[in-house]
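In: What would the 3D arrangement of this be:
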Amino acid sequence: MSTYQLQIKKMKLQLAVLFISALLRESIAMPAVDHCLIKFEDSLKETMALRRSCEEANLKDCCQIAEASKIIDNDNYTPGSGIYDISNVCRSTAAFTQDIFPSMQARCNMESGDGGWTVLVKRTPDVDERVSFKRPWVEYENGFGNLSGEFWYGLKNMHCLTSREPMEVEVEVSKTDGTKLVLSYGNFRVDGPSTSYTLHVSDKQDEGFDFSQHHNGIKFSTLDRDNDQNPGSCSAIYNKVGNWFNNCYTMHLTGMPNPILSSVYDYAELRVRPKGCAAFGDEPDSCE
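Out: Modelled structure (predicted):
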C-alpha cells in the first residue's frame, strides 16, 4: 500500500472517530444530563441521601441545598448536617477541593438556626488523629484536613464563597463539660489574595465578648508570610499556625492543640451563609 493510500486510510479513520464521538455526545451525554436533572427534581431526598453531585442543579452552597429541599418538597424535608457536593463557585483548582476530594464538597450545618450554613473551620477532639494546623501559607490558601473531622476550608474557597453576596457568620465553641458560646455577626467577608485575604467581620448580633474589634480589617499571616501587627511574628510565638493575627489575637481557632475564643475550648466551628439565605441567587462574580 502506498504512502498516499495510508494517509487516506488514516484520514477516514479519524473522521470515523469524530463522527462516533459526536453521536455519543448527542445520544449519551445529553440524555444523561437530562436524566440527572429530572432525577433531582423528582426525588431530592434520594439525591441528597446518595450524596449525588449538585452540579446539575447549580447549587452553590449549603444554604441553597436547604432552600431547594423546602421548595421542592413543600417544607416537609430538611437535609441533615453532613458533607455535600456543591458546584464549584470559584472555578478554581484549589488542592483542598480538587485533589484531596473527588469534587467540590462542603460540610453543611443544617441544625443551627434555620440551617444552611457552610462550615469553613472545624475543630474537634472526636477523631482518631488530630489535624496539625502548623502549616505554611500555601496550605492555608488551598485548605487541609478532612471534612468529616477537623479541617480548614482554604482561604481561596473562603474568599469565593463570601465575596459573591453579603454573608453572615456564626462562631461556635464548646467544652466537653457542656459549656458553649455562639457569636453571630451580620457581615463577614474574606478578601482575595492581593489583600493577603483580609478579614472583614462586623455587625455583632449579640451582647458580650466581641472578637471583631481586634480582627476586623486584618490580613492573614503564617510563619512563612508575616502580615501581622506584632514587631515579631505572632505565628512564631503561637506554635507556627496561621491566623488573622493582629497583635496578636482574641480569636484563635487554629490554636494548637485547642481553639481559643476568650477562653480555651475543645470544639470550634466557623460557619457562613448568605444573608436571608435566599435560594438560587445570581451567578457569582469571577474570583481573583
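In: From here on, just use CA atoms for contacts and neighbour counts.
Out: Noted.
In: so where do the helices sit in this structure?
Out: Here the chain has its helices, by DSSP state H, at 3-24, 30-42, 44-49, 62-72, 95-98, 137-142, 155-163, 212-215, 234-237.
In: Now do residue 226 against residue 219, distance only.
Out: Here the criterion is CA to CA, to the nearest Å. By it, residue 226 lies 9 Å from residue 219.
In: And those two? Which one has more around it.
Out: Neighbour tally, residue 226 and residue 219, criterion other CA atoms under 10 Å: the higher count belongs to residue 219, 23 against 19.
In: all strands of this structure, in order?
Out: 82-85, 105-109, 117-123, 144-145, 151-152, 167-174, 180-190, 199-204, 251-252, 260-261, 267-274 (DSSP state E).
In: Mind putting these into JSON lines with mean neighbour count?
Out: As requested, the strands of the chain are exported to JSON lines (neighbours: other CA atoms under 10 Å):
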{"stretch": "strand 82-85", "mean neighbour count": "20"}
{"stretch": "strand 105-109", "mean neighbour count": "24"}
{"stretch": "strand 117-123", "mean neighbour count": "25"}
{"stretch": "strand 144-145", "mean neighbour count": "20"}
{"stretch": "strand 151-152", "mean neighbour count": "26"}
{"stretch": "strand 167-174", "mean neighbour count": "21"}
{"stretch": "strand 180-190", "mean neighbour count": "19"}
{"stretch": "strand 199-204", "mean neighbour count": "18"}
{"stretch": "strand 251-252", "mean neighbour count": "22"}
{"stretch": "strand 260-261", "mean neighbour count": "21"}
{"stretch": "strand 267-274", "mean neighbour count": "24"}
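In: To compare against the first, here's the next sequence to fold:
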Amino acid sequence: MRYLFILYVFLDYIKIIVPTINSLAVTTTPIAKKRNIQTRVLKLSRQLLHCQELINERKNKCKLIGDLLVKEIPKFIDRLHPHRDATLKKIMSNYLFSDCSGIIQSGIYDSDVYPIWLKGGYRFIHIYCDMESGSHITNKTGWITFQQRKNGKINFNRGWEDYVNGFGNPNEDYWAGLETIFLLTWQNEIVFSYGYRIFRPNLRVDLEGWDGFHAYVEYKRFYLNSESNYRISGLGKRFGTAYRSNFRNSVVQNEFSTFDHPAEGYYFLPGCSGPHNSGWWFLGCSFSNLNGVYQGPTEKMSERFGIYWYQWVLINPNNTALKHASMKIQF
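Out: Take a look at the predicted model:
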C-alpha cells in the first residue's frame, strides 16, 4: 500500500511539472535560436576572413613563382635545346617556302634569315625576311630582302661575276645576286589548263639617314630580263614617301653594269655615280645607286661615290648620308 501511494504522488507531481517545463521551453526557444544564429554567423565571418587571408597569401606566392618561371623557363629551354633556332630553320626547309609571306602564314613572325626554296634554281637560298614592314599595295607583311646596307662591312666595289652570283651576309650588308633576283621574280607561277601565268612581285625600297629620317617607296610590278644584262623591266606605279610625284623614278629601267662589264651603248658621266665604284642599273648621271660606298654619320649624301638616291635631298632637308638602305620584293 505504501508503494502504491508513492506512485500516485509521483504521477501528480509529473502532471504539475511537465506543463511548466513545456511553457518555459516555448517562451525561451526563439531567444536560444537567435543566439545560436548569431554565434554561427560570427563563426562564419571569422572563417571567411581566414579564407581571404589564405587566398591573398596564395596569390602572393603564385605571383612570385610566376615571375620566377617567366625569367627561368627560357634559360631551361636554352639548356635543354641550345640549337632550337637552327633546328627550327632545318624543319622549315622541309616545307619549301617560296616567299616570306608563306612563312608568316605558318605562324612565324620574327624578321630573320630564313631558307627560301628557289623554284627556278631548284635549291635553297638563305635570305633575310622583313616581317614588320607592311605594304601599301597588298596590305601584307613579309618581304624578301635581296639587297641590304647596314654597316659598311662588305665591299660593294666588285665585278660582274660577284654581282651575278651574290655576296655578303644576309644579316648585314648583302647582295643576293642578279641570277637569284631574276629567279625570285618568277616564283609565283600559276598553272592553268590552257597554260601558265607569272604574277610579278612588287618592289620596296627603304631608306634611313644618319639623322633618323626614314622614307620608302613601293613599285607595282618588278622583274629582271636575264637576256639583256638583267635589265629592270615592267616597273609599275609607285607609292610611298621616298619620291616627289613631279620627278621621275630614282630606279630606272636600265641594264646592269659593273666596272668590268658595262652595258653596251650606255654612257656614264664622270661626275656622277657609275660603274667605277659598284654595280647598278646606271645610265649617264644616274638617279640612284644603293650599292655605292657606305658613308659615315657626319657625311652628306654623295652623288658620285656614296649610297645615292636622287630625290633624298628633296624629302630630307638635312641630306644626311644613308645609314640603312634595302631593296625587297613581295608577291
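In: quick one: TM-score?
Out: TM-score of the superposed chains, computed with TM-score structural alignment, normalised by the length of the first structure, equals 0.64; 208 aligned residues with a CA RMSD of 2.7 Å.
In: Including distance to residue 54 of the first structure, could the strands of the first structure go into TSV?
Out: Output for these, formatted as TSV (distance: least, CA to CA, whole Å):
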stretch	distance to residue 54 of the first structure
strand 82-85	6
strand 105-109	10
strand 117-123	15
strand 144-145	23
strand 151-152	22
strand 167-174	21
strand 180-190	24
strand 199-204	29
strand 251-252	33
strand 260-261	35
strand 267-274	17
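In: right, and the ones you listed - which one's nearest residue 8 of the first structure?
Out: strand 82-85 (47.2 Å; CA to CA).
In: Return the residue of the second structure aligned against residue 54 of the first structure.
Out: In the second structure, the residue paired with residue 54 of the first structure is residue 92, using TM-score structural alignment.
In: Would you confirm that that match contacts residue 115?
Out: Yes. Counting by CA atoms under 8 Å, residue 92 of the second structure does reach residue 115; the two are 7.4 Å apart.
In: And the match of residue 54 of the first structure, how far from residue 98 of the second structure?
Out: In this view, residue 92 of the second structure and residue 98 of the second structure are 11 Å apart by CA to CA.
In: hang on, the earlier thing: now for the strands of the first structure, which one comes closest to residue 132 of the first structure?
Out: Of the strands of the first structure, nearest to residue 132 of the first structure by CA to CA is strand 144-145, at 8.3 Å.
In: residue range for that closest one in the second structure?
Out: The alignment places strand 144-145 of the first structure over residues 167-168 of the second structure (TM-score structural alignment).
In: Next, the mean deviation of the matching stretch compared to the first structure.
Out: In the superposition with the first structure, the average deviation recorded for stretch 167-168 of the second structure is 0.4 Å (mean CA distance after the TM-score superposition for the first structure).
In: ok, residue 30 of the first structure - how many residues close by?
Out: The number of residues packed near residue 30 of the first structure is 12, by other CA under 10 Å.
In: Give me the distance between it and residue 83 of the first structure.
Out: Taking CA to CA as the criterion, residue 30 of the first structure is separated from residue 83 of the first structure by 27 Å.
In: can you check residue 243 of the first structure too?
Out: Applying CA to CA to residue 243 of the first structure and residue 83 of the first structure gives a distance of 25 Å.
In: now swap in residue 66 of the first structure and tell me
Out: According to CA to CA, residue 66 of the first structure and residue 83 of the first structure sit 13 Å apart.
In: next one: residue 225 of the first structure
Out: Here residue 225 of the first structure is placed at a distance of 31 Å from residue 83 of the first structure (CA to CA).
In: again with residue 235 of the first structure
Out: The spacing between residue 235 of the first structure and residue 83 of the first structure, counted by CA to CA, is 31 Å.
In: just residue 169 of the first structure next, same as before
Out: Using CA to CA, residue 169 of the first structure is found at 19 Å from residue 83 of the first structure.
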